Every structure is written in C-alpha cells, then in structure tokens.
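> Fold the following and give me the result.
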Amino acid sequence: MITAPLARWFIHIYGPLHTFKVLGTLFLVIILVLALPFRFPKENLFDKQQTINNNNLKVLDVSTKEMLTKPKFYGLWTCYAIGTLTRLMTVGITSSVGEEIIKMDSKTTAFMVSLFAVFNGIGRSLFGWLTDKLSPLKASIIAYITIMVSSGLMLMAREGTVGLYVVSFALLWMTLGSWLAIEPTATAIFFGSKHYSKNYGFIFTAYGVGAVLGVSISGIFRDKFGSYIYTFYLMFLLAILGVFFAILFLRKSKAN
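Got it, this is the predicted structure:
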C-alpha cells in the first residue's frame, strides 16, 4: 500500500535505476532497526511444548529427508507452484492491464495497486483462518475457484469496465496472500513442527519457481498475442489443474 506510490514517485524524480538504490537503502535501514528488539527466549519453549504434546498424543515428526520421499510433499509443492504462478502472472502486470485493456491512466492504476495490496493482506488472514477451520484441501480449492472467477471476470472486461477490473484484481491479489497462509499451515499439519523450518524451506522453493515462470509467461503471452488478456485463459486452466492436484494429494491421512 505504501511502497507502490512511493516507488512511482521516486521513479518520477530519480529514474528507475536510482530508485532501486533509494528503496534498497531504505529497506536495509528499516529492517535492521526493526530487528534490534528480537531476542531468543530464556527457556526452550519448543521442548516444553513437545513435552506437553507427548503427554497427550503422538506428535507428528517428519524429517526433511523423510518428507522428500512422500507424494504429499510433491503434491503440496505443485499446488504452491501453480498458486503462485497464476498469481504472479498477473500481479506484476496489474498496472499494465489497467492501462492497456481498461484504458486507465498511470496515476489511477498506481493507486489501484495500493488498494489491491490491502486485499493481499486480507487474503493471508482469511485463508489462514479457512485452513485452520476447514483443511488445507478445502482452503486450496476455494483459492483455486477464486482464481477461476477472477480470470473469468477479466475475460469479460473491456475499455471502461473499471468495476470488473477492480473486483477481478482484488480477488487475484487476495489469493496471492492466500497461498502464503495455506502452505505454511499445511506443512505443519502434514509433516509436524519439529523440522518445520527446514521442511517449509523446501516447500517454499515452489514460490520461487512460480515467480520466475509467472513473470516470464505473462511477458511471452503479451509479445506473442499482442495483449495481456490471453494470460487469463491460461490462468483459468491452471486453476482447474490446481484443483485436480489438491484433491489428489492434499487429503489428510494418518500416514500423510
């Protein structure tokens, strides 16, 4: 919400290359300052919690090596990659789509990016709650259906249909946040908490793959077909594929 208009203002004043330097310096200072209050706890809270859990039930404890042999890991990884790929195919072109298809001016689209960023945050809380309340499978299916709806809305969009654009991209940004809530929770549910940090590190590589492919694919489609609108056809199909993988792999079982 803050960075998008700030970056555009810096670009207007300093140009894109110097803006990277300015933002990089700001992030460095802000992160270091915010990191200063962090302290390790005086007692090992994890071991204490494990003792409590062990007294009540058998705690799931899957090592990273063991996790990599399980089909559920690859299913979870694939769902994450598809989810982030579809989202990042469009998030990076939010302003371009608004200007090219809806014919909005650059200042308005910059404001829209700030608005959509709020929905990104809402998606993290909402889908975190859905994952806890329902299951990773059901939350994933809801996220994929949301992608289908938002893609379908953009396929109906034409010049001046600002309402369709806003609703569609608000949903798209919300589902981007959804995967950053579903996958960490699903990792803990399926593979336990003891090796969670390392296990989720492997799962999170799907985000990197989705980011690289998503940005590349949207650019390729724009160059090949002359419009970003064709990207939404692919998004719709990928969401259907995601539902298939979710149903196939994300069912909770005793053996996981």
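> contacts and neighbour counts: CA atoms only from here.
Will do.
> now Val99, nearest residue through space, not along the chain?
That one is not Val; residue 99 is Glu. Asp105 (6.0 Å; C-alpha to C-alpha, 6 or more residues apart in numbering).
> Next, the buried residues of stretch 65-83.
Going by neighbour count (16 or more other C-alpha atoms under 10 Å), the buried part of stretch 65-83 is 67, 72-83.
> Could you do stretch 223-232 as well?
In stretch 223-232, counting by 16+ other C-alpha under 10 Å, buried: Tyr228, Ile229, Tyr230, Thr231, Phe232.
> Now those in JSON lines, please, with extra columns for distance to Tyr144.
As requested, these are arranged in JSON lines below (distance: C-alpha to C-alpha, whole Å):
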{"residue": "Tyr228", "distance to Tyr144": "20"}
{"residue": "Ile229", "distance to Tyr144": "19"}
{"residue": "Tyr230", "distance to Tyr144": "18"}
{"residue": "Thr231", "distance to Tyr144": "16"}
{"residue": "Phe232", "distance to Tyr144": "13"}
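> I'd like those laid out as TSV, including distance to Ile11 and secondary structure.
Below are the buried residues of stretch 223-232 laid out as TSV (distance: C-alpha to C-alpha, whole Å; DSSP: H, G, I helix; E, B strand; the rest coil):
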residue	distance to Ile11	secondary structure
Tyr228	24	helix
Ile229	27	helix
Tyr230	29	helix
Thr231	27	helix
Phe232	29	helix
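> Now do Ile11 against Tyr207, distance only.
Note on Ile11: its distance to Tyr207, by C-alpha to C-alpha, to the nearest Å, is 28 Å.
> Looking at those two, which one has more neighbours?
Tyr207 (21 against 16; other C-alpha atoms under 10 Å).
> From the contact counts, what lies against the helix or strand containing that one?
Assigned by DSSP states H and E, Tyr207 belongs to helix 196-225. Counting contacts by 3 or more C-alpha pairs under 8 Å, 6 or more residues apart in numbering; DSSP states H and E, helix 196-225 is packed against helix 64-67, helix 71-91, helix 162-191, helix 231-249.
> Tell me which of these lies nearest to Glu100.
Closest to Glu100 of the helices and strands packed on helix 196-225, according to C-alpha to C-alpha: helix 162-191, at 11.7 Å.
> next up, for comparison:
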Amino acid sequence: MELTKKRWIILIASCFINLCIGSIYAWSVFSAPMAEYLSSVTGLSLTPGNLAIAFTITNSVGPITMISGGWINDRFGPKKVIFVGGLLFGGGMILSGFATSVGYLVLAYGIVLGLGTGMVYGCTISNSIKFFPDKRGLVGGITTAAYGISSVIIPPIANSLISRSGVTSAFIIIGIAFLIIVCAASFFIEKCPSDFVPAGWTPKTVNVGRSIQNDKDWKGMLSSPLFYIMILLLMCGAFAGLMCTSQASPIAQKMIGMSAAAATTVVSVLALFNTGGRIVAGYISDKIGRINTLAFSSVFSVIGLTLLYFSGEGSVLTFYIGISVIGLCFGALMGVFPGFTADQFGVRNNSVNYGIMFIGFATAGYFGPSIMSHVYSTDSSYQRAFVIAAVLGITGLVLTFVYKLAARKNQKMAVDKN
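Reported below is the predicted structural model:
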C-alpha cells in the first residue's frame, strides 16, 4: 500500500524532470537570435535553417542513451541514470552558451544535450509506466505531456532572458537551472519492483496470444513483424510534428508574415496542443485501444497539413488551426507509443525496447527538419514539405490497418500453436 501511494510522488518528480528536458522543443525561439550572434562572431551570413542541424542531431542521438541507459535502468534502477543524464543535459545547454561556431553548437546542443535527453527521457517514462499498470496509457500521456508543456513555459522565459542578457547568457542560465532541478529530482525516483501490483487493482486476464507476446527482450521484439510496422508508424507520425516544431517560429514569420513576438506565441500554442494531445490521447487509448487512437491521429494530421498547405501571407486563422491540429496529433502519437510498446512487448524490458522503438522518432527527427530546411532553401516556400509530410501521414494510416491484420494473424498463430 505504501508503494502504491509513493508512486504518485515518483510520477510528479518524473514530470518535473521531463518539464526540464522538454525545453529542446523551444529550439525555434533560440535559433534566430543564435544565428544572428554566430553570424557576428564568424562573419558568415547564417540563418535559423543553417542551425537546424543542431536540433536534428539532438533528436537523432537520443536513442543511443535511451537504449544504453534503459539497459542500466532495467537492472539497477533509474536514479543514477537520470542523475548522469541531468548532468549531460544541463552541461550541454551551458556549453551552448559558449558556442562560437556552428560546429561547437552541434557538439554542445546536438550531441551532449541530446545524449542527456535520451538518457533521462527513456527512464522517466518507462519507470512511470511500470508503476501504473492500471493507467498505462494515461500515465504515458502525462509523463510525455510534461515533456511537451516545457515549450509553452520556456519560450517566454527564454525570450525575456535573450532580450535582457543575450542568447548566450540565456543558454547558460537555463542550463544551470535545469541541471540543478533534474539532478535534485532524481533522488525522488525509485525502481519499480518486477512484481509490483497497485493496491486494489487486479490485472485483467489476458488471452493466449497476448501472454505469449508480453515480456519480450530486445531480441524477441526484433523477431516480431509487429515491431517493424510499429516503428514505421512512429516514424511516419512523428515526421510532421518534428518538421513543424523545429521551425515553427520561422514558418510563422516567413509564410504568414507574423512578427517575431507573434511567432513566439505560435510556438507556445503548438506546444500547448502538443501537451494536451498526449494526455487526452493517452486516456482515450485506454478506452478505445492504442492503434485506433493512432489511426484517428493520422487522419487529423493530414487535415492539419492540408490547412498549412493552403495558408499564406495573412492567413492567420487557417495557419493557427493547422498548426494546432499538427501539435495535437504529434502529442497523441508521443503519448500513446510508450504504452503501445509496453502492451505489445511487455514492461519488464520496456526501457530498452522503447529506446530501440524510439529510433523511428529519431529518424523522423533527422529527416523532418532537414527536408523542411532543404525545401525552403530550394523553393523559397514550405508548401512542398507539407505535401511530403501528408503523404507520410496517409502511409501511417495505412500502417494502422496493416498492424491490425498482422496482430490478428499473430494471435491466431499463437492460439493454433497452443
């Protein structure tokens, strides 16, 4: 009974930690002033698009420490992993404040901070899900929502610091604060016992097919055809969200003609819907199923991208609706997938398994912003990037049906085998 109550403290601490590391989604607020600063230092004419590689690498290297940190987490507990990850994350942010070139920024923000993010993110989510087998979808949504809400809170704080002290000082101040918060909160995190069952909750009886699928290690997961469908679905679904999140502020300014201040509001609105989508979709997925929730998310993502495609100079309302829908769908995907992975392959090795699954997210994190930047530099327009993302959104919808067929076949084979 004591651990059943204590799990809520662990969840709250995990949310505070994710609130800090989720500040990477506020990158578009830092990108323009940092490009201006580095241009003055290097003598080059740099744009936010030139710095997008730092954000791209941040997302790309995350799975490295999600997998390695997840292996340590599953065996020794998350406390030490999160503490070290906090040092890397805060240290990377602080070092970014001393950047004098794009290469230095890529090393500090892209690699050091990115490795710290993956280390922390994988542990907080997987450990929280283990403590809440009775609310797996909801808790997955809450912990990832804390990660997403950071980009609602951080942009105005960062803007204030940038306007008062400059972008480099903003990096250093925020980095120090987050390093302290993450490392301090790590002491409230405990490892979930393998036999933990919340007081007053009785696990549902599972069918033969499901019981065989559960508690696979990474080798067992990779041997399942369902894994490859799921990772492709994650990649297709995350593409639009990461593409728009990485350059939300520049898109608003260049495509719609908004001021820098108004574009900052766009970043916060996108983050707000991103956050709400994680909690709402996590809760709904507990009711109607993860794959059905992801199917709806794919449909609405295409609708949002269509609205962005038809947005232009002065189309503020259409743009806001489109970007809000993208944020909602991106949040839904990120809120559902931790529980989706645990449902399919079990919670025992979920830290490592979800780290491997997260490679789909990292792939989208690399190609989404890169394609967006390339399309704009080639076309002087973002429209073709929205078309590419919409095609992937439709592909994601198709994959939800492929998953259902494969899951039924897999279950039938398991039943026949027994």
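> Kindly name the residues of the first structure that line up with stretch 331-343 of the second structure.
Residues 177-189 of the first structure are where stretch 331-343 of the second structure lands when matched by TM-score structural alignment.
> mean per-residue distance, stretch 204-213 of the first structure to the second structure?
Compared with the second structure after fitting, stretch 204-213 of the first structure deviates on average by 1.4 Å (mean C-alpha distance after the TM-score superposition for the first structure).
> For the most centrally placed residue in the first structure, give me its contacts.
What sits nearest the mean C-alpha location of the first structure, by C-alpha atoms, centre = their mean, is Leu176, with 3.4 Å. Neighbour list for Leu176 of the first structure: Gly83, Thr84, Arg87, Leu88, Asn120, Gly123 [criterion: C-alpha atoms under 8 Å, 6 or more residues apart in numbering].
> And the second one, what's its match in the second structure?
Matched by TM-score structural alignment, Thr84 of the first structure corresponds to Ala238 in the second structure.
> so what's its match up against?
By C-alpha under 8 Å, 6+ apart, the neighbours of Ala238 of the second structure are Phe330, Leu333, Phe361, Ala364, Gly365.
> what do you get for Val325 of the second structure?
Phe273, Phe300, Ser301, Ile303, Gly304.
> Just give me the neighbour total for the closest residue in space to the last one that isn't next to it in sequence.
Read that as Gly304 of the second structure. Excluding the flanking residues, the one nearest Gly304 of the second structure by C-alpha to C-alpha, 6+ apart is Gly322, at 4.2 Å. By other C-alpha under 10 Å, 25 other residues sit near Gly322 of the second structure.
> before we move on, what about the one 4 residues further on?
Using other C-alpha under 10 Å as the criterion, Ile326 of the second structure is surrounded by 32 other residues.
> I'd assumed Leu305 was in contact with it.
Yes. Using C-alpha atoms under 8 Å, Ile326 of the second structure is in contact with Leu305, at 7.1 Å.
> which residues are in contact with both of the two?
Ala240.
> Okay, helices next: where are they in the stretch 1-150 of the second structure?
Assigned by DSSP state H, counting those that start in this stretch, the stretch 1-150 of the second structure shows helices spanning 2-21, 27-42, 48-76, 78-96, 102-105, 113-131, 136-165.
> Of all those helices, which one is nearest Thr205 of the second structure?
Checking those against Thr205 of the second structure by C-alpha to C-alpha gives helix 136-165 as the closest, at 16.1 Å.
> State the next helix or strand along the chain beyond that closest one.
Remark: after helix 136-165 of the second structure, the chain's next helix or strand is helix 167-185, criterion DSSP H and E.
> what about that following helix, how far off from the first structure?
Helix 167-185 of the second structure versus its aligned partner: 2.1 Å mean (mean C-alpha distance after the TM-score superposition for the first structure).
> now the angle from that helix to helix 136-165?
For helix 167-185 of the second structure against helix 136-165, the angle by axes from the mean of the first three to the mean of the last three C-alpha atoms, to 10 degrees is 140 degrees.
> Buried residues, helix 167-185 of the second structure. List them.
167-176, 178-179, 181-185.
> next one: stretch 191-204 of the second structure
Lys191, Cys192, Val197, Pro198.
> Hmm, the residue nearest to Glu99 of the first structure is touching Ser95, no?
No. Applying C-alpha under 8 Å as the test, Asp105 of the first structure and Ser95 come out as separate, 9.1 Å apart.
> contacts for stretch 304-321 of the second structure?
Stretch 304-321 of the second structure has contacts (C-alpha under 8 Å, 6+ apart) with 240, 255-257, 266, 322-326, 382-383, 386-387, 389-390.
> Tell me the counterpart residues of that stretch in the first structure, please.
So stretch 304-321 of the second structure sits over residues 150-167 in the first structure, by TM-score structural alignment.
> quick one: the matching stretch to chain centroid distance?
21 Å (C-alpha atoms, centre = their mean, to the nearest Å).
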